[in-house]
Structure formats: C-alpha cells, structure tokens
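no letters, just coordinates:
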C-alpha cells in the first residue's frame, strides 16, 4: 500500500481548497455553467440523470481498510448509503449534493484519497491486475510501476488538456489480467537477455469504435518507460482531433496514420528526450518502493494445520466458493480471495456502507488491512492464510458477499445504465438482474463453466460489452430500449503465455461480433439462455469454454438457433454499427 509523502498530501489538500472556492463561486453565480464544467470534471464530478455523481480515484485498485471505512462514512453521510465500484477500479457515489462535494473531498484527503483526474481529457487512473504483487506468474510487481506513472502523469502540464481522455494499463504477469489490449496504452512486462522491459500497445479502446491496440514497440527498457510514454502522448497531443470528439481518441489517430507511421513518429519524438530528466533511475525506483507498506508474510503459514479439504468435502457450498473465489498466491500457505459483489438482485458493483465497514474489518482480521478492486467490479482480499478460508467464507456468507460465481455467467459486469447515467440509451441493472435470476441455479451455472457477460447502457461501453464472451448493448429506437447482442469478445487471452514477441494482438484481446438485429428488454435473458443451450450442444467436452466454441465454430450456429426460435423470430431491425 503506497503511503503519501508530504508533497502528495499538500497537492491533494491544495486541490480540495481550490475546488471548495470554485464551487462557492459557482453557487454564488460568479461562474457560469460552462466555466464550472471544466473545473468540476477535473475533480471527478459529473451531472447525472438525477443528481451529481462523484468518481473517487482508487489508484491501481489498492485500498486500505481505513480508506474503505471512510468511503462507508461518506456513503452514509452524503449519499444513499452505498457506493458503486467501476470497471476502472474506482468508486462512484451517485447521490451527493453539489454543495457537499468539497466536504467529501476534504474527508477523502484525511485518508490519502482524492478525485483528481478521474474525469476530463487527461491521463486517467492507471489500472493493473487485481492480483498485482501476489500472482505466482508475475515477472515484476506492477504496483511500483503504476505509482511511478501516477506521479509522472498527475497534473502534468503537457497532458492536462489532451484531445480526449486517456487510459493506461500495466500488466506485470505472464498472463494479462489488466486488459492491456483495450487501453489507449497497454504495457506488458517482459524480459529480454536478462533485462526487464515493457511491450507497448497503443490505440486500443472500446466505445463507439472498438479497436484492439497495436504493438508499436516490443521492448522498452524500464529506465526509458516514462520518456517513451511521453513521446507517445506527445504525438497524440500534436495530431489528435479536437474538432470532433467522436474521432478524438488515440485509436482513431493510430488507425488513420497506420500503426507503423505512428510508431515511427513516436520514435522520432523519443530520440529528442530519451536519456533526459524523465529517465528512471534505480534510486528513484527504490524510493517509490520504500513508500509502500509491504505485507510481512509468516513463513510458518505453509505449516498451518489446515482442514480446508475436509471441510470442502463435507460442505458443497464451501467447495464451490473455493473453486471460483479463491485464487493462487505466490507465498505458500496464503491465497487471494474474491469478495463477490454479484449476488442476485444486487446491482453489479454496488456495496452498502455496512458491507464496506464489515469488509474493512475482514481485511484487518484476515490479511494486512489491504484490499483490491477488480475490473470485474468485485473486491479482493489478497493475503488470506489458507487455513482460515472456511472461517472467512462463513463471515462473508453472513454478509451476502460469498456468491460462488467469479468467472461464471452471473459475475456480470455492468455500467449504471439509464437508471443513473444521462448518456445511457437503456437500463443495464434490471437486465443484469433478469439474467442473474434466469441462471440462479448453481448446478446449471457450474455446468456452463467459465463465461464473461458484460452489459453497457450505451455505445460508450462503460460496461465493456465489446470484450464480453457475451456482450449486451442498450440502444435507442424511437425512444424505446432495445439490446444488441455480441459474442466472441475477450479482454485478454487464455491462461497461457502471450503469443510470440511479434504478435500485435494486445494481450489476446478480441472484439465481439453482433449476432443480428436487436431484442426487446424482456427478451434478453431468454436470448442468453438460448445462446447457452446452443453452446452446451456444441461443446466437445466439459472443459471447452463458451469462448472456445465460438472461436471454433463461429457465430453462425448461435445466430441461427436464436433467430429460428419462435420467441425471437421477429426482432426489430436496427442498423448495425460500422464495426459489426
């Protein structure tokens, strides 16, 4: 867990004071809405359908228990008693009053938190693998590198007003779990001749034009990482569109220039600054490492008296939870545990203030007071002694936070949708609940096996529907809600090493393909069920996943089965987007 130094704290406190004055001036009529908009966005404040929405930064998804308790306090005092964890590893409050936001930011500053650069056309929160630092397959712990990027990018004057928002992801493991292929810049740690470096993918992203990033440099030595990032951003800043926000993302520029030309221009800029002041030294890396509080593992944990296997044999519910929600750890005797925020009937990613307090207590009691937020909108207890897993499961069961569905169909990723977001064309949360109820039988869920299902309420793809094995997109037709369905997407590759170094497919990511015309809201859960039944009839074995079958047979058998079903035979015809 990174601990602020005096400069960090001073920066955050000064930002709070600035925004408090800006908000006062707006409420007093001294600033217009247009003047205030850019100021509030720089502090993570949006205007949603019913109320302002405040997005709080959780840098690279790491939370201390004391910070989670503060979030719970904010939810009770200034919101409606809950928070929503997003796919960007941040938390959002959907109901604060504008006049209270400066007080919320001041409260956050007391526990080294803020909302800086959670919005606006700047470098947003750098994200990483939610198992960072504990994953057995890591080449390097990416947390330090994320913090280096955070410090470099925060309030960077050259990149404060980019053509559009900009997102960076870092993976330190052999298997990408940070979705590097669908970020503006994706970094994958790699070793060459005994040296550490990073593969660099550029131009990935979802939204209106989903594109998988292109490999523009197979190996940038760690010392040169910041200068290379600066060169890549400088080319974007120079040539990115500012006259059309729909064509302003870096993915459009890379596509228009071609990846080869973009890489060439980056190299030209890089030669001007390589070896300059932003070159990373070992001394600086060591300084950043020293600002972290690292877990002090007990070497005796491997010898703990552990009756987990016997308890699992006696209790099927516990056995299921072990199978889906407990993950390998690099230290013998420990495990990482996913706290599922996907119980049926609960909006994906939502957690109450009482649950936050309880999970903070569990983080203290079963770990080192540290939690992670995952891209899948769940929480992670990263350092649990294996001998205490049954004890922890019992506590989570009492909190309705032990649903054994991580990696399964009902572990749905969803944006807040039309219930909250002013940009949404359709609701997401009721559709997610309908699907959860359709597949609420755990026996059937485990028979289906690994499957990612993502839902977005509009083309901005905050629910990352493009990379779901099954993706659902809310669209508008004559003021009515309809839903497009895609299959075959993925945010990363299979659980195996990345392709050879010349591969340009970022981390194995792929964009799903639309199966056909859209469906009414009350049809969506049935359509998913039809897709699942088709998959079960086509798979060669219980080990063959849904995504593997789609890769093997294509989308046509699924499309034929859905549209030949009388329940879905005459869906409303909608124009398909250009990427279809």
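Perfect, thanks for sending it. Just so you know, these numbers come straight off a predicted model, no measurement behind them.

only C-alpha atoms from now on, for both contacts and neighbour counts.
Fine.

any idea how far residue 44 lies from residue 453?
28 Å (C-alpha to C-alpha, to the nearest Å).

please read the previous query as pertaining to residue 270.
40 Å.

neighbour-wise, which of those two wins?
The residue with more neighbours, out of residue 270 and residue 453, is residue 453; 29 against 21, by other C-alpha atoms under 10 Å.

what sits against that one?
409-413, 465, 468-472 (C-alpha atoms under 8 Å, 6 or more residues apart in numbering).

out of those, give me the one that has the most neighbours.
That'd be residue 465 among the contacts of residue 453, by other C-alpha under 10 Å, with 35 neighbours.

residue contacts, that residue?
By C-alpha under 8 Å, 6+ apart, the residues touching residue 465 are 453-456, 471-473, 486.

kindly recompute the last result at 10 Å.
206-207, 413-415, 452-459, 471-474, 485-487, 489-491, 511-512 (C-alpha atoms under 10 Å, 6 or more residues apart in numbering).

show me those that map onto strands.
Counting by DSSP state E, the members of the contacts of residue 465 that fall within strands are 413-414, 453-456, 471-474, 485-487.

let me know the closest of those to residue 382.
residue 413 (20.9 Å; C-alpha to C-alpha).

shouldn't that closest one be in contact with residue 469?
No - checked against C-alpha atoms under 10 Å, the pair residue 413 and residue 469 is beyond contact range at 11.4 Å.

quick check: neighbours shared by the two?
By C-alpha under 10 Å, 6+ apart, the residues touching both residue 413 and residue 469 are 452-454.

what segments of the stretch 401-550 of the chain are strands?
413-414, 453-456, 470-477, 480-487, 513-514, 519-520 (DSSP state E, counting those that start in this stretch).

and here's the other structure:
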C-alpha cells in the first residue's frame, strides 16, 4: 500500500471546500447547470438518467480496509446501500443527492480517496493488474510506476484540457490482466537482454465507436525516461489531436490516420527536446516512491498446510478454491479473487454490508489490503493458505463466495439504460438473464473459461469489443436490439471480436448466447479447447449458420 502524506490530505480537503462552494452556488441558482457541468466533472460528478452519479478513483485498483469501509459508509448514508465497481478500477455511487455530495466527498477525502480526474478530457485513473506485487509472474511492481504517473498527471496544467479523455494501463507480467493493448497508452514492464528494467510502449488502443488495438512504438524505454516519454506523447496528441469532432478526438484516431510510424517519429522528435531534463527520473526519485509502498511482513509458511488439506475434503470449499485462489510469490500464501457476480445480481455491485465484510476480512487475514480488477471483481492479494478455509466460510456467509471467476456467468457489464444517460439499451438485465441460463456451476465449469462483455451503447464501457462473446446494445426504431461479436480478447493477444450477424431483439439475446455456447460445446476439439481457441480455429461462420437457423 502507498502511504499518503499531509500534503495529499490538505489538497483533498481544499478541493472538497472548493466543490462545496460550487454546489451552494448551483443550488442557489447562481450557477446554471451548463456552468456547473465542467466544475462537477472535474470532481467525478455526472448527471445520469435519474440522479447525479459520483465516480471515485481507486488508483491502480488498490484500497485499504479503512477506505473500503468509508465507501460502505457513503453507500449506506448518502446512496441506496450499494456501490458499483467499474472496468476502470473505480467505484460509482448512482443515487447521491446534489446537496449531499460535498459531505460524501469530505468523508471519502478523510481516508484519501476522491473523484478528481475520473472524468473530463484529462489523464484518467491509471490502472494496473489487480495482482500487482503479489503474483510471481512480475518483473517489478507496476503500482510503483502507476503512482509516479498519478503524481505527474494530477492537475497537470498542460494536459487538463486534452482533445479527449486519456487512459493509461500498466502490466509487469507476461499474461496481461490490465488490458494494456486497448488503452490510449499501454505500458508493459519487462527486462532487456542486459537485465535492465524498461517499458514496451503501445499507443492508440481503445474501444468505443472506433475500436483499435494499440500499436507498439518503442520496444524498450528505460524506466528513468518514463515521464519525459509520456510527456512527449501527450504533447504530440495535444497538438495534433482533433478538437472539431468529438468522435474523432481520441489518440487512436490520430495514430490511425497518420500511422504508427509517423506518430512514433513525431514523439521521438519531441522527446529528444525534453529527455534528461526536469522529468528525468533519478534513482533517488524512484527509490523515494518505492519506499512509500508498505509491503506485508510475511511469515515464513509452508505451502499446503494441514488446515487447507483438511478443508479441501469439503466439495464446496474445493470448488471455490480451484476457481478463486491463485499462486502467490511468497510460499504459504495465495491471491484470492472475490466474485461480485452472484447469479441474479447486477455485475460489479457490492452492498455496504458486503464492503464492510471484505474490509474486515482484509484486516483479519490480508494485511488490510484490497484490490479492484477491471473485470469488476475484488481481490485479497495476500492471504495465508492456512486462513483460506475460515476466509471462505465468512465470504460464503456474506454471499461473496460464488465460484464463477472467469466462467460464462462472470459477466462484465456497464450500467446501461438503467442508469446511464448515454445508453441505448439495458445491459444489467441481459447479464442477469444470461447468468441464470448458466447458473448450474457444473455446466459452467464444463464450458470453461469464457468471457461475456455487455455494453449498453457504442461507448463500450462494458468492453464488449474484447469479450470472447461481446454484446452491444443499439436502438432501432425506438426498440432495444443487440449486436453479437465473437472472438475478442483483452489479454497479451488482444484482438477485436467479429460480428456474428444481424442484431437481435432484447428477448432473443439470452437464447442466442446459449445457442452460441452449445455450438461451441459441439465443435470444440476436446474438453481442454477454450471457446476463444475454437473461434480462432473455425471463425464465426459455423456459429452463425447454427445460431441464426434457430432464430
């Protein structure tokens, strides 16, 4: 966990006081909604279909127990008793009254969390792998570099009014859990032949109306040059990115139109003018940030302790363990993923009581640390194996032990037309109905790893383009229809899904998805061939022929 100082606390308190005054002026009529809009957006406040929505940043997906408890307090006191975790490792509160927003924000600021730069045309919350610092796969902890970028980008005067919003993701593992290839900038930490630590830099990724997979413009960037190179990218984008058309303003459009090679050339020219200057990261600077991360004081423990071996005789625990528990870099410890996708519930939602439970479990067993993944699940990254049985019992009692992580009913979905003013169609009810179709866990496990992503509009907050099965809500003659894509993925082999065929009605979607999955079960080369691999081998035509024949 990163240890914030007095400067951070004072800064947030001042920001809340400033926003409180803005709200008073809005309520009195001194500010119109149009005048208030840019001020509220700077603090993560949106006007949704039914109410204002407060989006809170969770930098690189890391929370401590007190912060999660405070989020539970806000959900219980100012909202309707729950919060929604998003694909940006943020949390959203959908029902806070405008007059109560400053109090909610003040309560959150007391524990070091805020909504600054969770909206607007600026550098948004920097995201990472939710297993950062715990998985043995990493060459370094990417949160160190995400924190450096957070400090660099917060209220950066040159990049507060970019052509469009800007998103950065970092990974340090060969398997990409941070979806770096579909971000404006993706950073992959690795070591070169000389053992030096650096980044592969990808630019121009992104989803939405015009989706692209990012292009690599520098195979190896020494870590000391991170900020100067990012600044060079931002300056090129700020200068040449379009401002005349909101739909063509993202950096992905600029990279596509001039080409990755020309873009890289412009960045290198800008970089040569600033590298080695004030943005050069010295060893001392890096060490200072690294030193402010407090790591658990792990005990030397044996793998597979007696408590775990005995508990694995319980079939329900063993099922959860195989699905939700992952290898840790320290012997005797594990990474635990907590599914926020119980069958029938909105994906990514957690009640205030559940947040309190997870905070207590983090304190009791996990060194007070919680992570948020872009899959809209939570994670306890540092759990002793001997504590897993008791952890599971308490999760199960709170309705948080659904063993469906990465299975067909672990669905990513945006809030859709139930909340969002931009949406064309519902997403949450579609996800709930599909999950019910696959509620039999034996069936879901037999299907294997399969990611379904649902977006209620073309803005793609549900990342439907990179779902193994992607579902996009569209409006046709005032009715909800849905386009289906197959074969997308967001990992190190990222690719966009292929359209299956004509859009289908709201009522047809669950049955069509079930037909797609049944077709996969018939066509796969064997029980170990994953859905994504079957689609890669056969293409979408065999699915299209069978599915549309039935509809």
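Nice, I can see it. The structure presented is a predicted model; accordingly, all values stated were derived computationally and were not measured.

overlay them and tell me the TM-score.
For this chain pair, the superposition-based TM-score is 0.99 by TM-score structural alignment, normalised by the length of structure 2; 550 aligned residues with a C-alpha RMSD of 0.9 Å.

before we move on, the earlier item: ok, and the contacts of residue 453 of structure 1 in structure 2?
Retained in structure 2: 409-413, 465, 468-472, out of these (criterion both residues aligned by TM-score structural alignment, their matches' C-alpha atoms under 8 Å).

nearest to residue 111 of structure 1 among those?
residue 413 (28.4 Å).

I'd guessed residue 138 of structure 2 sits against residue 189; true?
Yes - in this structure, residue 138 of structure 2 is within contact of residue 189 by C-alpha under 10 Å, at 8.5 Å.

what about the two, which has more around it?
residue 189 (26 against 19).

helix/strand/coil for that one?
strand (DSSP: H, G, I helix; E, B strand; the rest coil).

excluding its backbone neighbours, what's nearest residue 267 of structure 1?
Leaving aside its sequence neighbours, residue 267 of structure 1 sits nearest to residue 231 (C-alpha to C-alpha, 6 or more residues apart in numbering; 7.4 Å).

which SS state does the one you found fall under?
Strictly by three-state DSSP, residue 231 of structure 1 counts as helix.

what about it, neighbour count?
Using other C-alpha under 10 Å, residue 231 of structure 1 has 23 neighbouring residues.

what of residue 171 of structure 1?
32.

can you pull the contacts of the residue nearest to it when sequence neighbours are not counted?
Residue nearest to residue 171 of structure 1 in three dimensions, not counting chain neighbours: residue 188, with 4.9 Å by C-alpha to C-alpha, 6+ apart. Residue 188 of structure 1 is in contact with 139-140, 142, 169-176, 178-181, 197-201, 218-219, 498, 506-507, counting by C-alpha under 10 Å, 6+ apart.

just residue 301 of structure 1 next, same as before
When contacts are counted by C-alpha under 10 Å, 6+ apart, residue 301 of structure 1 is found next to 331-334, 384-387.

want to try a markdown table for the residues you listed, with distance to residue 434 of structure 1 and secondary structure as columns?
Below are these laid out as a markdown table (distance: C-alpha to C-alpha, whole Å; DSSP: H, G, I helix; E, B strand; the rest coil):
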| residue | distance to residue 434 of structure 1 | secondary structure |
| --- | --- | --- |
| 331 | 40 | coil |
| 332 | 40 | coil |
| 333 | 39 | coil |
| 334 | 36 | strand |
| 384 | 33 | strand |
| 385 | 36 | strand |
| 386 | 35 | helix |
| 387 | 37 | helix |
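
kindly reformat the residues you listed as JSON lines containing distance to residue 301 of structure 1 and neighbour count.
As requested, the contacts of residue 301 of structure 1 are exported to JSON lines (distance: C-alpha to C-alpha, whole Å; neighbours: other C-alpha atoms under 10 Å):
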{"residue": "331", "distance to residue 301 of structure 1": "9", "neighbour count": "17"}
{"residue": "332", "distance to residue 301 of structure 1": "7", "neighbour count": "16"}
{"residue": "333", "distance to residue 301 of structure 1": "5", "neighbour count": "21"}
{"residue": "334", "distance to residue 301 of structure 1": "7", "neighbour count": "24"}
{"residue": "384", "distance to residue 301 of structure 1": "10", "neighbour count": "23"}
{"residue": "385", "distance to residue 301 of structure 1": "7", "neighbour count": "23"}
{"residue": "386", "distance to residue 301 of structure 1": "8", "neighbour count": "24"}
{"residue": "387", "distance to residue 301 of structure 1": "8", "neighbour count": "20"}
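
most widely separated two among those residues?
Across these (C-alpha to C-alpha), the longest gap, 13.5 Å, separates 331 and 387.

return every residue with contacts to both of these two.
301-302.

pull the number of nearby residues for the residue nearest to residue 80 of structure 1 when sequence neighbours are not counted.
Closest residue to residue 80 of structure 1 apart from its sequence neighbours, by C-alpha to C-alpha, 6+ apart: residue 95 at 6.5 Å. The burial count assigned to residue 95 of structure 1 is 20, neighbours taken as other C-alpha under 10 Å.

show me what contacts residue 14 of structure 1?
So residue 14 of structure 1 contacts 20, 109 (C-alpha under 10 Å, 6+ apart).

next secondary structure after the host helix or strand of it?
Element membership of residue 14 of structure 1 [criterion: DSSP states H and E] is helix 6-27. Later in the chain than helix 6-27 of structure 1, the nearest helix or strand by DSSP H and E is helix 33-41.

contacts for that next one, please.
The set of residues external to helix 33-41 of structure 1 that reach it, using C-alpha under 10 Å, 6+ apart, is 18-19, 22-23, 25-27, 30-31, 42, 45-47, 54-55, 98, 101, 115-121.

mark which of those are buried, thanks.
Listed as buried from the contacts of helix 33-41 of structure 1 are 19, 22-23, 26, 42, 45-47, 54-55, 98, 101, 115-121; burial here means 16 or more other C-alpha atoms under 10 Å.

ok so, going back, could you identify the most distant pair in the ones in strands among the contacts of residue 465 of structure 1?
Once C-alpha to C-alpha is applied, those give 414 and 487 as the farthest pair, at 16.0 Å.

tell me how many other residues crowd the closest residue to residue 102 of structure 1 other than its chain neighbours.
Of all residues not flanking residue 102 of structure 1 in the chain, residue 20 sits nearest, at 5.0 Å (C-alpha to C-alpha, 6+ apart). Burial of residue 20 of structure 1 is recorded as 18 neighbouring residues (other C-alpha under 10 Å).

then residue 109 of structure 2?
Around residue 109 of structure 2 there are 23 residues (other C-alpha under 10 Å).

and it, how far from residue 50 of structure 2?
From residue 109 of structure 2 to residue 50 of structure 2 the distance is 25 Å (C-alpha to C-alpha).

could you pull out the helices for the stretch 1-150 of structure 1?
6-27, 33-41, 65-78, 101-109, 142-153 (DSSP state H, counting those that start in this stretch).
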